[in-house]
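what follows is a predicted protein model with its sequence.
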Amino acid sequence: MPEPVDRLSAPHYVWGEVSDGWRLVDRPGLSVVEERVPAGAGEEWHVHAEARQFFYVLEGEAVLRTADGDVALAPGRGVEISPGLPHQFFNRGPGDVRFLVISAPSTRADRAAGTPSPPRGAESLPRGAEPMRTD
């Protein structure tokens, strides 16, 4: 019989010194992670060669940036990121953002940092934010 999972029972990790993640599903073919990112924090530009990801915001406000521009995300909104599409997630809101990241296959060992440059005229992160990364 399948066992239910929540943040209390899921393995927890800290990334970027200030952000939290809970591995709700952690299989080679599928990863479901709930994450919490405080105001002004986010991750570095990166790309996944094989994983397709879906970011879905539960609470707060976030921006998912691609080379094509920014996608504003509020509670109940999500965006799909295709394999090979460089992206950066950050919290531009006044409080924490909680969201789900669903990846197929898992992003473990499928991440390259430092790509690409942000869209012309855009900053890589909001002023004062420090670059951070997830695994």
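Cool, got the structure.

only C-alpha atoms for contact and neighbour calcs from this point on.
Will do.

so which residue is dead centre in the protein?
Phe89 (5.2 Å; CA atoms, centre = their mean).

let's bring in a second model and compare:
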Amino acid sequence: MKISKQNAEHYIWGNVCDGWHLVKSAEFSVIHERMPAHTSEVRHYHQHARQFFFVLSGTATLEVGGIKSIIHQHEGVEVPPLTPHQMLNQSNDEIEFLVISQPSSKNDRVVVD
């Protein structure tokens, strides 16, 4: 079965950001996310999940282990388990990106102050 934002399970996070589950299993997860301008995720890490963030549109900022990187359209960054990270949209435009996790990051997140 084909999957897209139009038919995927949708959720809202951070009150204004969107996520669509393109693949949702305990072993593997692919989420298409949208962040409006000037929004951010809370800083956190995953105990088991390795993640890959891939920007589909716009310019994202990903802080990994205290270092901020600008990620342009069609670029990505891998984040190993136990590594604090935070996705930010510091631009004036919305961004869309994929978050690929193995295993799934569900119930695996630890918020960092």
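Happy to help now that I have it. All values derive from a computational prediction rather than experimental measurement.

re earlier: residue contacts, the residue lying closest to the residue nearest to the centre of structure 1 once chain neighbours are set aside?
Spatial nearest neighbour of Phe89 of structure 1, excluding adjacent residues (CA to CA, 6 or more residues apart in numbering): Leu64 at 4.5 Å. Leu64 of structure 1 is in contact with Asp70, Val71, Ala72, Leu73, His87, Gln88, Phe89, Phe90, counting by CA atoms under 8 Å, 6 or more residues apart in numbering.

name the residues of stretch 58-75 of structure 1 that are buried.
Within stretch 58-75 of structure 1, the residues scored as buried using 16 or more other CA atoms under 10 Å are 58-67, 70, 73-74.

on that earlier part again, any idea what the residue nearest to the centre of structure 1 aligns with in structure 2?
For Phe89 of structure 1, the aligned position in structure 2 is Met87, judged by TM-score structural alignment.

what do you get for Glu34 of structure 1?
For Glu34 of structure 1, the aligned position in structure 2 is occupied by His32, per TM-score structural alignment.

any idea how far whatever residue of structure 2 lines up with Val18 of structure 1 is from Val79 of structure 2?
Matched by TM-score structural alignment, Val18 of structure 1 corresponds to Val16 in structure 2. In this view, Val16 of structure 2 and Val79 of structure 2 are 24 Å apart by CA to CA, to the nearest Å.

so between those two, which is more surrounded?
In this view Val16 of structure 2 and Val79 are compared by other CA atoms under 10 Å, and Val79 has more residues nearby, 21 against 10.

hang on, isn't the residue nearest to the centre of structure 1 packed against Thr66?
No: Phe89 of structure 1 lies out of contact with Thr66 (CA atoms under 8 Å); the separation is 9.1 Å.

returning to that earlier point: I'd guessed the match of Glu34 of structure 1 sits against Trp20; true?
Yes: taking CA under 8 Å as the definition, His32 of structure 2 is a contact partner of Trp20 at 5.1 Å.
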